[in-house]
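K.L.:
No sequence on hand, only this structure:
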């Protein structure tokens, strides 16, 4: 059984209230067993639109579930996406208040900055031609669902479990870079916390961005010049808490860091 409009509105309200109160709720897939991915995106849109109405501005998109392991865990065969807003941007050197979140984790990624508007269908080559440059990024993820016990419908409705992003200071032109082969090294408090390579992100981060643009085209939406696209994590997410310091180095692209208070 799918959801009716009243249930969709109530689910969106429950997620928004969980974020406000910092108290996670039961999975939507438990409360509404018939929820579909399409309905989950409608829930996501309700809360994103509410934040925009309150003054936030769209600055990009994020792609999640790009690794085969995560897709297998949630029983799906494609990624998902969420919306990045300007109030999610965190600057390097400014401690992020973990008290504003519920159960935060962090991931290392490559961020694309679009140089041109682009509407699907597109190929990875067309994406490459439209990109102004790439930079290392850290994505702080969070779940308004208790204990991270999520299925794809839960994370989609929850804006792909997004919370905040930290973007590197350098923008590197793609040129002849093969992002499949760039290495990632993530450290937490000076100790190795994860490694990976671009090939772990849907085969290539560029393919991941192409997937996003083609998926959004199904709803008549494209990406705009200047938007930031987080292409997906190259290694497992790492829990963070007050006092933690995170540093990501991406081969040939540079580094990015953040700390938590």
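P.N.:
Here it is on my side, so go on. If you're wondering where the values come from, they're calculated on a predicted model, not measured in any experiment.

K.L.:
C-alpha from now on. contacts and neighbour counts both.
P.N.:
Will do.

K.L.:
Tell me the spatial nearest neighbour of the residue nearest the centre of the chain, not counting adjacent residues.
P.N.:
Closest to where the C-alpha atoms of the chain average out (CA atoms, centre = their mean) is residue 62, at 3.6 Å. Excluding its sequence neighbours, the residue lying closest to residue 62 (CA to CA, 6 or more residues apart in numbering) is residue 230, at 4.6 Å.

K.L.:
With residue 5 as the reference, measure out to the one you found.
P.N.:
31 Å (CA to CA, to the nearest Å).

K.L.:
which of these two has more neighbours?
P.N.:
The residue with more neighbours, out of residue 230 and residue 5, is residue 230; 31 against 11, by other CA atoms under 10 Å.

K.L.:
Got another one to weigh against that:
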């Protein structure tokens, strides 16, 4: 794909983000689009947001668990960039009016205290470089009509990043078994799903190591202070006005989030 089309599609996704109007799947219009093309489009989309005043403050891993892969029809991990305009903290209410077709997923966030530069990073390297972990929600949001995505579409769309909510309970991954710790997700006071860290590439630390190595091959490091979202341990949860979600990680604590308003779709 030539640079002109990469810029065109990156700009389309940015305008979809700003206007909250979804666009036709890219793969439907460009059947020969490659994963490499899609990441270049993502880079353009993110660059437009940075030019508008946001900062890159972390990274996210997507499509790591089977329930999410089955829903999306995407069977390999991908990644996106976390931007300063995406951040919420526990206790905030998320305005659905800023999103198009949101769905929530519960996962573990890693906050780094040291830089990591792949390739060659192991899960143990990730643990050593982590300051603390937090329960969190990522609210994914596709700029592609009706979530009709393949891997190329979601990659180009910054791994379907929407916003994310960090819990307040900090845990030391050297003392917490993040692989075997169970996660319970409740929606409006009722059990929605259960999960475990091992559902994410065998361990959330494995997923973070995969991303460190994948980005390292592209010359992109993890930096101290960055937030890394390690991938969903739950099924995707549709959310509407008035919903409240709570995810609880065994031995760590909970993250709670409320939603108000109406999404664009």
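P.N.:
Nice, I can see it. Remember, it's a predicted structure, so these values are computed and weren't measured experimentally.

K.L.:
Next, the TM-score between them, please.
P.N.:
After superposition, the two chains reach a TM-score of 0.95 (TM-score structural alignment, normalised by the length of the first structure), with 259 aligned residues with a CA RMSD of 1.4 Å.

K.L.:
hang on, the earlier thing: so the alignment partner in the second structure of the residue nearest to residue 62 of the first structure: helix, strand or coil?
P.N.:
By TM-score structural alignment, residue 230 of the first structure lines up with residue 229 in the second structure. Following DSSP: H, G, I helix; E, B strand; the rest coil, residue 229 of the second structure is assigned to strand.

K.L.:
List the contacts of residue 229 of the second structure.
P.N.:
59, 60, 61, 107, 108, 109, 110 (CA atoms under 8 Å, 6 or more residues apart in numbering).

K.L.:
The second one matches what in the first structure?
P.N.:
When you say that, I think you mean residue 60 of the second structure. So residue 60 of the second structure corresponds to residue 62, using TM-score structural alignment.

K.L.:
did I read that right, that match in a strand?
P.N.:
Yes: under three-state DSSP, residue 62 of the first structure falls within a strand.

K.L.:
wouldn't it be in contact with residue 227 here?
P.N.:
No: applying CA atoms under 8 Å as the test, residue 62 of the first structure and residue 227 come out as separate, 10.6 Å apart.

K.L.:
tally of neighbours for residue 188 of the second structure?
P.N.:
12.

K.L.:
In space, what's closest to it - neighbours in sequence excluded?
P.N.:
Residue 188 of the second structure's closest residue in space is residue 244 (CA to CA, 6+ apart), at 5.2 Å.

K.L.:
and the one you found, what does it touch?
P.N.:
187, 188, 189, 256, 257, 258, 259.

K.L.:
The host helix or strand of residue 215 of the second structure vs the first structure, mean deviation?
P.N.:
Using DSSP states H and E, residue 215 of the second structure falls within helix 204-216. Taken over the aligned residues, the distance from helix 204-216 of the second structure to the first structure averages 0.3 Å (mean CA distance after the TM-score superposition for the first structure).

K.L.:
Show me what that helix is packed against.
P.N.:
strand 56-62, helix 123-129, strand 227-232 (3 or more CA pairs under 8 Å, 6 or more residues apart in numbering; DSSP states H and E).

K.L.:
Could you say which of these is packed most deeply?
P.N.:
Burial of those is given as mean neighbour count (mean count of other CA atoms under 10 Å); strand 227-232 ranks first at a mean of 28.

K.L.:
just how off-centre is that strand within its chain?
P.N.:
With CA atoms, centre = their mean, to the nearest Å as the basis, strand 227-232 of the second structure stands 6 Å off its chain's centre.

K.L.:
what's the burial count for the corresponding residue of the first structure for residue 7 of the second structure?
P.N.:
If you follow residue 7 of the second structure across to the first structure using TM-score structural alignment, you land on residue 9. Neighbourhood size, residue 9 of the first structure [other CA under 10 Å]: 15.

K.L.:
same check, this time on residue 95 of the second structure
P.N.:
15.

K.L.:
For residue 227 of the first structure, see how far away the counterpart of residue 49 of the second structure in the first structure is.
P.N.:
Applying TM-score structural alignment, one finds that residue 49 of the second structure aligns to residue 51 in the first structure. Per CA to CA, residue 51 of the first structure is found 18 Å from residue 227 of the first structure.
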